[in-house]
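1. just coords:
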């Protein structure tokens, strides 16, 4: 019985961590006036999945559910790593939200592309702390949450 309580506690901590990150993201968006880019939104979906997995895993504290929670948080960490690389110019991001050099476009096509481009760019850092962007912080927090999920699976 004590083993299940320990697993439940770890699951609760991990799911609550994803919930806290989601609340933080929504706070930046709605209170801080920083709308998310496409990659920011992509990072949110696995956190929502981890929260839902956590809700189910609290009722059925199975190792397989804890591993699913770990997979969700590792997914968001991977997306956050990719986003960090886009922000730092290590690689190109999605053309729909990054700055790219137009090649082979007519003037009309270029104008249409500019007019259809989203306002929020994935390759700009709207906020940072200690030299790390929100995407970088999300990656680090998500890796820590994945470790907690894995600890829960091992109990």
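-> Structure received. Because the structure is predicted, anything quoted here is derived from the model rather than measured.
2. Could you use CA atoms for every contact and neighbour count after this?
-> OK.
3. Do you have the strands of the chain handy? List them.
-> Under the criterion DSSP state E, the chain carries strands at the ranges 128-129, 132-133.
4. who touches residue 16 in this structure?
-> residue 51 (C-alpha atoms under 8 Å, 6 or more residues apart in numbering).
5. Please, where are all the helices along this protein?
-> 2-30, 38-59, 63-88, 107-116, 134-154 (DSSP state H).
6. Using JSON lines, please lay out the ones you listed together with distance to residue 98.
-> Shown next, in JSON lines, are these (distance: least, C-alpha to C-alpha, whole Å):
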{"stretch": "helix 2-30", "distance to residue 98": "19"}
{"stretch": "helix 38-59", "distance to residue 98": "10"}
{"stretch": "helix 63-88", "distance to residue 98": "8"}
{"stretch": "helix 107-116", "distance to residue 98": "12"}
{"stretch": "helix 134-154", "distance to residue 98": "15"}
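7. Included below, for side-by-side comparison, is a second structure:
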């Protein structure tokens, strides 16, 4: 698998793909929220923050790569992307654990859902409740969105670490 992906992982293409995948993950989350009316909880929003951070890092890294192409920078950059995605995996696993009652939800996650379509805008400056972190409103093959996000984040972590190792400068003998 690594040999087939080597041209993608060895250059700037992986950070670009990481940026595009992160944008797709955010678009998917927002589509579920907008079209399927699945409101995000506090932990769902935390998981989105990771993808926003990955997009910002990838965009900044691609600009810096275009200024000065340095393999060591690419290695460090891919490791940083891997750490961001690993953070996302940890948050997603924690969220899935809350949904499966492995551990309690953090405070502020037990609120009732709000109908955002028919909301009264007169009280827009008041605090509103969000969805509960303990309830998984959607599952596919037994995994909630948090579970699927954990798998995607772990996959992105692994590929980012592989990209870092394939971008290492090779010493010639």
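-> It's in. Everything numeric here is computed off the predicted structure, so don't read it as measured data.
8. care to give me the TM-score?
-> The TM-score (TM-score structural alignment, normalised by the length of the first structure) is 0.80; 138 aligned residues with a C-alpha RMSD of 2.2 Å.
9. Looking at the helices of the first structure, spot the one closest to residue 97 of the first structure.
-> helix 38-59 (6.7 Å; C-alpha to C-alpha).
10. circling back: the helices of the first structure: which one's closest to residue 124 of the first structure?
-> Closest of the helices of the first structure to residue 124 of the first structure is helix 63-88, at 5.6 Å (criterion: C-alpha to C-alpha).
11. count of neighbours near the counterpart of residue 36 of the first structure in the second structure?
-> Superposed on the second structure with TM-score structural alignment, residue 36 of the first structure falls opposite residue 40. Using other C-alpha atoms under 10 Å, residue 40 of the second structure is surrounded by 20 other residues.
12. Work out which residue lies at the spatial centre of the first structure.
-> Central residue of the first structure (C-alpha atoms, centre = their mean): residue 43, 2.5 Å from the mean position.
13. residues near the closest residue in space to it that isn't next to it in sequence, how many?
-> Excluding the flanking residues, the one nearest residue 43 of the first structure by C-alpha to C-alpha, 6 or more residues apart in numbering is residue 76, at 5.0 Å. Look at residue 76 of the first structure: counted by other C-alpha under 10 Å, it has 26 neighbours.
14. What residue in the second structure is paired with residue 76 of the first structure?
-> Alignment note (TM-score structural alignment): residue 76 of the first structure maps to residue 88 of the second structure.
15. mean shift between stretch 47-55 of the second structure and the first structure?
-> Superposing on the first structure and averaging over aligned pairs (mean C-alpha distance after the TM-score superposition for the first structure), stretch 47-55 of the second structure comes out at 0.8 Å.
16. Centre of the chain to that stretch, how far?
-> The chain centroid and the centroid of stretch 47-55 of the second structure are separated by 5 Å under C-alpha atoms, centre = their mean, to the nearest Å.
17. just stretch 144-162 of the second structure next, same as before
-> 8 Å.
18. One more: stretch 62-75 of the first structure?
-> Its chain's C-alpha centre and that of stretch 62-75 of the first structure lie 15 Å apart, by C-alpha atoms, centre = their mean.
19. Then stretch 13-30 of the second structure?
-> The chain centroid and the centroid of stretch 13-30 of the second structure are separated by 8 Å under C-alpha atoms, centre = their mean.
20. Of the helices of the first structure, which is nearest residue 125 of the first structure?
-> Between residue 125 of the first structure and the helices of the first structure, the shortest gap by C-alpha to C-alpha is with helix 63-88, which sits at 6.3 Å.
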